[in-house]
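J.: how would this look folded up:
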Amino acid sequence: MEATIIDGKEIAARVKADVADSVSTLKKRGVVPCLAVILVGNNPASVSYVSGKRKALCEAGMEDRSIELPESTTEQELLGIIEKLNNDSSVHGILVQLPLPPHISEKAVTDAISPAKDVDGFHPVNVGKLVSGEKGFLPCTPNGITVLLKKTGIETDGKNVVVVGRSNIVGKPMALLMLRKEFNATVTICHTGTKNLADFTRRADILIVASGRPNTVTADMIKPGAAVIDVGVNRIPDSSRKSGFRLCGDVDFEGAKKVAGFITPVPGGVGPMTIAMLIFNTLESARQTLGGK
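T.: All right, here's what the predicted structure looks like:
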């Protein structure tokens, strides 16, 4: 019996519909949630990601204050734009699409965004709140994964969760979220320095893979019946496709689905949830202007 496929598109659509309803209510109270997405340069993947975010904003009835800048934009110019957006009370969220050109410091840019408008959840203040369990903006991909688990009815209380990957964007915040009492899991983090990775992954009731490398996890590395969440998005050359490539995750999907109890596909699993949680965070920021109501 094959694993149940977790439909991220369907769950994300439900989240977006709820956000759109709330946006409609906020508008009646005179507040239009607004997100400024800043794109520097024309990296094809980044252009595609920004396009998806803008589409979601439009569908939710939010204001899209997107800014496209040339690759030659200086760090000082970008920081100046962020400062203006920080001081603009009609803007509720600021997102700078990564990666940035090499001459611009990602840390300097992330630190420059007001924590109150950091809907990506990357500012040190929001990271600190995540660590201490305080209310703040949660990183979109890890938060989206918790929603996938909840909506699918996958129990986390007392379960063994193994996270493969230790990035600041997914791995670390994912582990911290699963440690919170509301999820109450026992968490192990594995990474490139982990010896005998399969010894850890086979113990996982919930296996979250964000290694950034295809086939990091194969079927023989999965505990029968486990929930497998594949965060990876890798472009593999494929001459049979019009684009010249196909997308795959970090897990061998075809093999894994014969062992796992639940599994996310790539594409159509975690990806749609990331954008859904971004507009959710923007909504939450707009609500703060009305005292969080």
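
J.: alpha carbons only for contacts and neighbour counts from here, please
T.: Noted.

J.: ok now do Asn160, which residues does it touch?
T.: 185-188, 203-206 (Cα atoms under 8 Å, 6 or more residues apart in numbering).

J.: ok, longest helix in this structure?
T.: helix 8-28 (DSSP state H).

J.: re the thing from before, check the contacts of Asn160 and tell me the two furthest apart.
T.: Farthest apart among these by Cα to Cα are Ala185 and Arg203. That separation is 13.1 Å.

J.: quick one: the strands in the stretch 51-200 of the chain?
T.: Along the stretch 51-200 of the chain, counting by DSSP state E, counting those that start in this stretch, strands occupy 63-64, 67-69, 93-96, 160-164, 186-190.

J.: ok, now how distant is Ala112 from Val91?
T.: Distance, Ala112 to Val91, by Cα to Cα, to the nearest Å: 15 Å.

J.: In contact with Thr188, which residues?
T.: 160-163, 175, 200.

J.: What of Pro142?
T.: Per Cα under 8 Å, 6+ apart, neighbours of Pro142: 170, 173-174, 177.

J.: what's around Thr186, how many residues?
T.: 17 (other Cα atoms under 10 Å).

J.: Not including adjacent chain positions, what is the nearest residue to it?
T.: Nearest residue to Thr186, sequence neighbours excluded (Cα to Cα, 6 or more residues apart in numbering): Asn160, at 5.0 Å.

J.: and for comparison, fold this next one:
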Amino acid sequence: MSEQTSPETAGAKLIDGKAFARNLREQTRLEVTAFHEKHAVTPGLAVVLVGNDPASEVYVRNKALETHHVGMRSFMHMLPETTSEASLLKLIDRLNDDPEIHGILVQLPLPKHIDPHRITNAISPNKDVDGLGEVNAGRLSVGLPGIIPCTPLGCLMLLKSELGDLRGLNATVIGASNLVGKPMALLLLNEGCTVSVGHIDTKEPAALARSADILIVATGKNGLVKHDWVKPGATVIDVGITRVPTANGKTKLVGDVAFAEVAPIAGRITPVPGGVGPMTIACLLRNTLKAARMSVGDKGCKESGQKNWLPY
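T.: Sure thing, here's the model as predicted:
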């Protein structure tokens, strides 16, 4: 990881998620090539988007582009806003049965008339590359192997790269969503951390956060975490990303952490953008490769040419 600092960080080490993700994608590309040579199988990822939200469309197309870059096949399903829940479930059933599809991702959020939990749980657990279905969530909760949600997995990779063994460290997760907060807490617990979780009903979240050697923030509330929330020298992982207007009439991306305030106090910190964000798609590609390996009974290379902590 980069040792880069800037005047705004005043000594804190920037965790370069963009560079890490680039290296991880390259490693995945090499493994996809080896996997194809061994099994004559090309991993396939199906991405389903319901509706025409511009931000989601851009994100989905970026996923398709990165999928092709690592040598996988991408199958796009762009459905109208009026698609019924029954029609979407039929599509998922077809994708579950398609041997060329190894991973299925339904882009969230879905239109209000579709139950996201029902859709997520309709995806075969072995193709659930988002790791959000009940089977994979349950396996994570009891420490069994499964497919791990992409963003928490990316955060864990960054933490292990920076800190090595996490056992015994105090870790606080601010935010308790099923997408990030809960699985992140479980991953840290499985790593041997002492874990606390702050949420909307936590009475003194700043005091809870100040006890953390590792502070992970995933609330969607920009600038929530100020300097007095952070223990000096702590490692801060900012999962939040919000687009806000600037004085010149343009916009910029900011995180849940007030970066300029917190960076001089933290020992390490992820920037927004360029921190956690790039890791999400990189980990989606890892999960798709893992799903393809599972389909042929190939355990793959555990070290993956990186370090022995890389999950697969």
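
J.: contact partners of the longest helix of the first structure?
T.: 32-33, 56, 59-62, 148, 151, 264, 268-273, 276-277, 279-280, 283, 287.

J.: Could you pick out the buried ones from the residues you listed?
T.: 32-33, 56, 60-62, 148, 264, 268-273, 276-277, 279-280, 283, 287 (16 or more other Cα atoms under 10 Å).

J.: that older thread, pull the most distant pair out of the contacts of Thr188 of the first structure.
T.: Ala175 and Phe200 (14.7 Å).

J.: Same list, the contacts of Thr188 of the first structure, but as CSV with distance to Phe137 of the first structure please.
T.: CSV is the format used below for the contacts of Thr188 of the first structure (distance: Cα to Cα, whole Å):
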residue, distance to Phe137 of the first structure
Asn160, 25
Val161, 23
Val162, 23
Val163, 21
Ala175, 16
Phe200, 30
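
J.: Give the ChimeraX command for selecting the buried subset of those residues.
T.: In ChimeraX, this line selects whichever of the contacts of Thr188 of the first structure come out buried by 16+ other Cα under 10 Å:
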select :160,161,162,163,175,200
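
J.: Just the closest of the contacts of Thr188 of the first structure to Ser105 of the first structure, please.
T.: Among the contacts of Thr188 of the first structure, and counting by Cα to Cα, the member closest to Ser105 of the first structure is Ala175, at 26.3 Å.

J.: unless I'm mixing things up, the closest one is touching Ala185, no?
T.: No - if you go by Cα atoms under 8 Å, Ala175 of the first structure and Ala185 don't touch, sitting 9.2 Å apart.

J.: which position in the second structure aligns with the residue nearest to Thr186 of the first structure?
T.: In the second structure, the residue equivalent to Asn160 of the first structure is Asn170, according to TM-score structural alignment.

J.: roughly how far apart are its match and Ala185 of the second structure?
T.: Distance, Asn170 of the second structure to Ala185 of the second structure, using Cα to Cα: 11 Å.

J.: After alignment, which residue of the second structure pairs with Pro272 of the first structure?
T.: That one, Pro272 of the first structure, aligns with Pro278 by TM-score structural alignment.

J.: what separates the spatially closest residue to that match that is not a sequence neighbour from Lys290 of the second structure, distance-wise?
T.: Of all residues not flanking Pro278 of the second structure in the chain, Lys18 sits nearest, at 5.5 Å (Cα to Cα, 6+ apart). From Lys18 of the second structure across to Lys290 of the second structure, the span is 22 Å (Cα to Cα).

J.: The two - which one has more neighbours?
T.: Neighbours were counted for Lys18 of the second structure and for Lys290 using other Cα under 10 Å; Lys290 has more, 24 against 19.

J.: Where does that one sit: helix, strand or coil?
T.: helix (DSSP: H, G, I helix; E, B strand; the rest coil).

J.: Please report how far it lies from Ala86 of the second structure.
T.: Taken as Cα to Cα, the span from Lys290 of the second structure to Ala86 of the second structure is 29 Å.

J.: what do you get for Cys155 of the second structure?
T.: 35 Å.

J.: Have a look at the two and say which one is more surrounded.
T.: Counted by other Cα under 10 Å, Cys155 of the second structure and Ala86 do not tie: Cys155 has more neighbours, with 26 against 11.

J.: mind checking what that one lines up with in the first structure?
T.: Checking TM-score structural alignment: Cys155 of the second structure goes with Ile145.

J.: Excluding chain neighbours, what is closest to its match?
T.: Per Cα to Cα, 6+ apart, closest to Ile145 of the first structure is Val270, 6.6 Å.
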